[in-house]
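> here you go, sequence then predicted model.
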Amino acid sequence: MSENGSTPTQSEATSRLSSEGVAIWLDDLSRERITTGNLADLVATRDVVGVTTNPTIFASALSKGESYDEQLTEIAAQGTDVDDAVWEITTRDVRDACDVLRPVYDRTDGVDGRVSIEVDPRMAQDPDATGKLAERLWSTVDRPNLFIKIPATEKGLSAITAAIAQGISVNVTLIFSLERYSAVIDAYLTGLEQALEAGRDVSDLASVASFFVSRVDGAIDKELEEIGSDEAKALLGKVAVANARLAYEIHCETLASDRWKALEARGARPQRPLWASTGVKNPDYPDTLYVTELVAPGVVNTMPEKTLQAVADHGDITGDTITGTYDDARATLDTYARLGGDLAEVTRSLEEDGLQKFEASWDELLQTVRDGLSGASS
């Protein structure tokens, strides 16, 4: 039963999307979703097989309702500082969500049923600190279906390799460019190779590479509007999808490589592309744009609930919309470059902006918990 007492019905569109090989993940989590059975309902009726979180999601959850009041009161009474309080609150929610998703994890032999939690983004440029946080999160949550989110900064690549080498499954986040995506793949494969060299069984290790979509159009569409030509306007809402489709081509090329086949023969799992930032920012675009245009086997699409319900309601799933589109995708990026666009500069700027937003979100979460602790102790 759903929280309003009605019986949820299965969505034909999400079932079709799932049957095409797209793993549907929810880009949201709250204690209320867990305790009311809402998350379990989404698993049952919307084909949700994973969850991603971030500090903004937790701050939003904490600011609504009374689900955290009891824990905040307990933490306040113990005199716990705000950083440790954030740790206790977020790891509890993620552990409980892992338990809700555990049947999916078992049913899919560990492919899905995963829940992601992010390392402190303030450490994004410090690979050693990031690595230590990843280890601590992994041991604290203590669930095999956990993913540790590590930003794909240039300095973060070594932390990704180190985590994989130690047997920690990783969600590599904040990827915008094809070049950085290729480096992330190399970091994952290197981590697998190091794990095998150390005698580790890698069959239970997993990873996704979170390739951001809508933010690319958000930045580039402004440029295209300023150019104003018919050719520029024809590219509106097209560059991000083209960029993501070419990322999938790189993924397929990796799976066909001798390096990957050697790892696969020793039990390794492929690192799946995950389409992130799939909520449409421009209201003029179809609200399912970054779902229906990015369908292919072996990918993940993590969606805010608004997008998920839009797909469930009116998503037009017509099969694989990526394979075979690579030449057209390259033509789209070539046209953008010919019009004066610099995709490398856009993606570099988006990464910097993304890191700043991550840190601002973390500060927001700290302040939300600080306020909660103050209210609980007064």
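Everything's here; your move.

> could you use CA atoms for every contact and neighbour count after this?
Noted.

> on the three-state scheme, the residue lying closest to Glu32 once chain neighbours are set aside is what?
Spatial nearest neighbour of Glu32, excluding adjacent residues (Cα to Cα, 6 or more residues apart in numbering): Ser67 at 6.1 Å. At Ser67 the chain is in coil, as set by DSSP: H, G, I helix; E, B strand; the rest coil.

> so where do the helices sit in the stretch 201-350 of the chain?
Applying DSSP state H, counting those that start in this stretch to the stretch 201-350 of the chain gives helices spanning 214-227, 230-233, 239-255, 258-264, 289-292, 305-314, 326-338, 343-377.

> how far away from the center of its chain is the longest one?
This means helix 343-377. 16 Å (Cα atoms, centre = their mean, to the nearest Å).

> okay, the angle between that helix and helix 214-227?
Taking axes from the mean of the first three to the mean of the last three Cα atoms, to 10 degrees, one finds that helix 343-377 is oriented at 130 degrees with respect to helix 214-227.

> one more to weigh against that first structure:
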Amino acid sequence: MSTPTHDLATAGVSIWLDDLSRHRIDSGNLQELIDTRDVTGVTTNPTIFQAAIGNPDDDSYAPALAALGASGADADAAIFALTTEDVQAACDIFRPVFDRSGGVDGRVSIEVSPDLAHDTEGTIAEAKRLWAKVDRRNALIKIPATKAGLPAITAVIGAGISVNVTLIFSLERYGEVIDAYLAGIRRARAGRIDLTTIHSVASFFVSRVDTEVDKRLTAIGTDTALALRGAAGIANARLAYELFAQRFADPEVRKLVAAGANVQRPLWASTGVKDPALPDTVYVTELVARWTVNTMPEKTLEATFDHARVSGDTITSGYAAAHAVFEHLTSVGVDFTDATQMLEDEGIAKFIDSWHDLQRTVATALEGARA
């Protein structure tokens, strides 16, 4: 009997879980989600690791923290050890998926420190350190799509490392991300690196766009403005897919693909619904197209499995309507460029806050272990 998650996968969408913890790994839950929910990958971020390691009801990290404390490790060294161990274990669980999909799926992402979001050279060094430590072909190193992150993406891809580009909000920045990826692929080719081994996804955030734009539409308050609430996030993502299709159909890019390069797949992130007025699977069912990834928090994954209605491609027939949404947003006075820059700045700040919370949590645990 078919399920909505199976239908979604059949429609060409890779389902990734936006969560990871040692308990999820050790309990067998991650394998269960692969077997029963068609999950083919995992994404992580500093907030996810803070929630996992800092969870007072989860003692699965206690033995490792005790050993690290006894060894004299500081908080940063302990975080590096704990998170890379989790990602290694998850990569091993997903290795059969990776093999079956020819390297397309079975991917597990780990992010460079958000403190490096505006440090190009620091990001490059950290990405290489994470890649070497995890030492799994099916890992992805997450790099934010900041201005400083763009040249880092090129350098890291050029070194043959697979990358998940995160925190993309605007079409303009997405175009720059594609440019950075392709520049990295050309650099890798010049260095005689096997292009087939390099994979990348571009994580385009969805629900956060609606949260910010809807706040602005509510402040404008006209009937025309209020009628646009809940429309920007999906329209923005659909136009991102249109750009993806256009750029990777370019003859010069097709030559790279013919030489073994992989397309950089669009990934829909921030797909948990924050507005109770919207259907709880709207950022799944309205963003279906081949060669996409949807990374879901578990609540959204379970809602999708339970009652989502998947009816094939819901993106490519919506380009005209998506362009119309943005024409209307401009006409009512929404400055979308300002909104997306604010979202990028807030996204980085939130991850930095989570990272610093994690540092404090781990430092306290290490002190307790040494007491």
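Sure, I can see it. Computed from a predicted structure; not experimentally measured.

> rewinding a little: pick the most deeply packed of the helices of the stretch 201-350 of the first structure.
helix 289-292 (a mean of 23; mean count of other Cα atoms under 10 Å).

> where do the strands sit along the first structure?
For the first structure, strands defined by DSSP state E occupy the ranges 22-26, 48-51, 114-118, 146-151, 170-175, 207-212, 272-276, 299-303.

> want to throw those strands into JSON lines with mean neighbour count and distance to Asp334 of the first structure?
Formatted as JSON lines, those follow (neighbours: other Cα atoms under 10 Å; distance: least, Cα to Cα, whole Å):
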{"stretch": "strand 22-26", "mean neighbour count": "26", "distance to Asp334 of the first structure": "28"}
{"stretch": "strand 48-51", "mean neighbour count": "28", "distance to Asp334 of the first structure": "35"}
{"stretch": "strand 114-118", "mean neighbour count": "26", "distance to Asp334 of the first structure": "35"}
{"stretch": "strand 146-151", "mean neighbour count": "28", "distance to Asp334 of the first structure": "28"}
{"stretch": "strand 170-175", "mean neighbour count": "26", "distance to Asp334 of the first structure": "20"}
{"stretch": "strand 207-212", "mean neighbour count": "25", "distance to Asp334 of the first structure": "20"}
{"stretch": "strand 272-276", "mean neighbour count": "24", "distance to Asp334 of the first structure": "22"}
{"stretch": "strand 299-303", "mean neighbour count": "25", "distance to Asp334 of the first structure": "25"}
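
> ok, back up a step: of the helices of the stretch 201-350 of the first structure, which is nearest Ile57 of the first structure?
Closest approach to Ile57 of the first structure among the helices of the stretch 201-350 of the first structure (Cα to Cα): helix 343-377, 8.8 Å.

> read off where the closest one ends up in the second structure.
Matched against the second structure by TM-score structural alignment, helix 343-377 of the first structure falls on residues 336-370.

> matching residues in the first structure for stretch 147-157 of the second structure?
Using TM-score structural alignment, stretch 147-157 of the second structure corresponds to residues 154-164 of the first structure.

> and that stretch, what's buried?
By 16 or more other Cα atoms under 10 Å, the buried positions in stretch 154-164 of the first structure come out as Gly156, Leu157, Ser158, Ala159, Ile160, Thr161, Ala162, Ala163, Ile164.

> now the two most distant members of these.
Gly156 and Ile164 (12.6 Å).

> now distance to Ala76 of the first structure too, for the strands of the first structure, in CSV please.
Below are the strands of the first structure laid out as CSV (distance: least, Cα to Cα, whole Å):
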stretch, distance to Ala76 of the first structure
strand 22-26, 31
strand 48-51, 29
strand 114-118, 23
strand 146-151, 27
strand 170-175, 32
strand 207-212, 36
strand 272-276, 35
strand 299-303, 34
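
> hmm, Ser158 of the first structure is touching Ala129, no?
No - look at Ser158 of the first structure against Ala129 with Cα atoms under 8 Å: they stay out of range, at 11.5 Å.

> quick one: what's aligned to Asp28 of the first structure in the second structure?
Matched by TM-score structural alignment, Asp28 of the first structure corresponds to Asp19 in the second structure.
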